[in-house]
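In: Have a look at this fold, sequence not included:
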């Protein structure tokens, strides 16, 4: 059933005149890729945007598309390539949300493309010693947060980011402008091979596709679309890297840029992104943590895992204070006194005792929060 399903999904993407948006529309109305091929003309005509000309094209090209799909499904099995249609639970969810997302991905690897935290790192191919040091530092700083690093396997910042992720034990995904059977540049094959067991290689291009120039901007939209944030390390003013940053911006994704030497051509792009407010400056991992609210996420997760507070261990006044804080998490001292019905004169002592026990914490503005 799985192979049969893949067969029709691949075939649907090979039909002339059927792009990604129309593919989604056809599947939405018919229920599955297979149902599109089996639907009678009358049913297809009811779909908005589908006319007699397209139906005729589908009928005339269906057999050829299915034969080609059969060959590619077999090839995928031989090369251990996963064929991820956009309806697959393994397809990157973040990518589904962008309007021009591909409908079929070719994936080799073992990483979860829906990992909790994913960051893209992009930049110039003419990386400087500063750029290399910063790229390696960023990846090392990401290690405690169990981040998946995405890049394009190209020279410069891309391969340094992949290599640093491999050394740090982080999963890393190389998004390629070629088919799944062609690693470009070939000199990076040793890293690509390692990534198959610690991340993976991803592309929207079918077998045998060569990395022609027009495919790189399309590749860049996947890099930007499948991550939470795109970090630009070094970039010239006129570069594909800035295009990637613009794409990420258009998807309402976060963009960060590393400030650079004002005399360096490969820092002109990053400094421009920061100056024009198209990117947030990256000076340490804390900038990223605060931008994406990872600290608040981790705090909430820790609280969710924490066992419920046993109020039997506290005295009467402490219980009154804790019951208020369990509801609001944080209160001003005056409000806390009124809500808990504990006089301010006694409350200071109660709160001090709870602080010593590691239950509450004083924050600026005479406020107290439950830990």
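Out: Looks like it came in fine. All figures in this text were calculated on a predicted structure; none of them were measured in a lab.
In: alpha carbons only for contacts and neighbour counts from here, please
Out: Will do.
In: Report all helices and strands that the helix or strand hosting residue 53 contacts.
Out: Counting by DSSP states H and E, the element that carries residue 53 is helix 52-79. Applying 3 or more CA pairs under 8 Å, 6 or more residues apart in numbering; DSSP states H and E, one finds that helix 52-79 makes contact with helix 2-13, helix 41-45, strand 82-85.
In: now the ones you listed as JSON lines including distance to residue 199 and mean neighbour count?
Out: Formatted as JSON lines, these follow (distance: least, CA to CA, whole Å; neighbours: other CA atoms under 10 Å):
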{"stretch": "helix 2-13", "distance to residue 199": "23", "mean neighbour count": "20"}
{"stretch": "helix 41-45", "distance to residue 199": "40", "mean neighbour count": "14"}
{"stretch": "strand 82-85", "distance to residue 199": "13", "mean neighbour count": "20"}
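In: Alongside the first one, take a look at this:
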């Protein structure tokens, strides 16, 4: 997108009565933001949902002063701009009707990675939540996922820091413009974040971290990822809003269960109880539910990785080890070598098939995946 079109998009977003949904409708009808401002009023009025008030507001020349000022800020600070029609725009977010028409970013951003999850939770993270968050990310390292969060206190910054320590790309979605950072105490992480990931926001440079901005920001956190993970949450909070948005966008949601008496497990337990989230007990659950393949080049021992990341019990591990060492085997031979009667081995293999670690072949053959 060239600067002329960007200027017109910025101006369009400053028009009173026009938000992301209406702006997308106008661009869809007329082809570009620049063309919208050239179109005669009676043709604009003919578009469904565009009335005389919006048409009149489009003629307000002062909006271009705001747009020019913001374009100067973008250019001066060498910010990345992602238009919703660009290939570089987060492809999962494109499918959300209320997704921002523009996103502003800094750092080395790659939104279209095949594996990307958001991790959210309370700002008052407990030792239990902190330990779980660290262990989860460390165990997901072989899959090289992008970790997205909100750069806030508690679970958010814990997720970012652990991802950086593990040399994973991490993205902080901000509730304000890129002329500042909130909270200020997190400024020390900026350079390291931008070296392997960075920051993303829909807010202009004059936008401060207002309360309503955090709620609005959450739809980006939920929409741009394939799954949202809630580590800890009280009975109410932004994490539950993010989980609801993720469900609305038809994304997977996971929540870490806790004791029923723990304040910061109330929210997670509620999500699980009401079937708004899958119970998350280890990285194996993420791998299983999201159907992530284990990359063979990260570890020479495929069997060890399968045992680590897929919840195989002792009997299943025994069968899996035999199949990885001996290749395709008939059912009777597996039963003989693993010392299981057929009636017991059959349900074991069925469970392993459902977990995606073995597959049946013609002639009662089985092989490890």
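Out: On my side now, so go ahead. Being a predicted model, the structure only gives us computed values, none of them experimental.
In: Quick TM-score on the pair, please.
Out: The TM-score (TM-score structural alignment, normalised by the length of the second structure) is 0.79; 312 aligned residues with a CA RMSD of 2.4 Å.
In: related to what we said a few turns ago, just the angle between the helix holding residue 53 of the first structure and helix 2-13, please?
Out: Interaxial angle, helix 52-79 of the first structure versus helix 2-13 (axes from the mean of the first three to the mean of the last three CA atoms, to 10 degrees): 130 degrees.
In: Let's have the helices and strands packed on helix 52-79 of the first structure in TSV, adding distance to residue 262 of the first structure.
Out: TSV is the format used below for these (distance: least, CA to CA, whole Å):
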stretch	distance to residue 262 of the first structure
helix 2-13	46
helix 41-45	58
strand 82-85	44
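In: And the helix holding residue 53 of the first structure, what's buried?
Out: Neighbour counts over helix 52-79 of the first structure (16 or more other CA atoms under 10 Å) mark 54-55, 58, 62, 65-66, 69-70, 72-73, 76 as buried.
In: With stretch 180-200 of the first structure instead?
Out: Judged by neighbour count (16+ other CA under 10 Å), stretch 180-200 of the first structure contains these buried residues: 180-184, 192, 194-196, 198-200.
In: so where is that stretch in the second structure?
Out: Using TM-score structural alignment, stretch 180-200 of the first structure corresponds to residues 178-198 of the second structure.
In: Stretch 267-278 of the first structure now?
Out: Under TM-score structural alignment, the match for stretch 267-278 of the first structure is residues 265-276.
In: what residues does the matching stretch touch?
Out: 230-236, 240, 243-244, 247, 253, 255-260, 277-279 (CA atoms under 8 Å, 6 or more residues apart in numbering).
In: Swap in 10 Å and give it another go.
Out: 121-122, 126, 129, 229-237, 239-240, 243-244, 246-247, 252-260, 262, 277-280 (CA atoms under 10 Å, 6 or more residues apart in numbering).
In: Could you do stretch 332-341 of the first structure as well?
Out: The contact list for stretch 332-341 of the first structure, computed with CA under 10 Å, 6+ apart, reads 317-325, 328, 330-331, 342-348, 351, 362-369.
In: do stretch 61-81 of the first structure as well
Out: Counting by CA under 10 Å, 6+ apart, 3-4, 6-16, 37, 55-56, 58, 82-83, 105-109, 180-181, 201-202, 206-207 sit against stretch 61-81 of the first structure.
In: so how far is that stretch off the chain centroid?
Out: Taking CA atoms, centre = their mean, to the nearest Å, the mean C-alpha location of stretch 61-81 of the first structure is offset from the chain mean by 29 Å.
In: what about the counterpart of residue 85 of the second structure in the first structure, how many residues close to it?
Out: Matched by TM-score structural alignment, residue 85 of the second structure corresponds to residue 87 in the first structure. Residue 87 of the first structure has 17 neighbouring residues, counting by other CA atoms under 10 Å.
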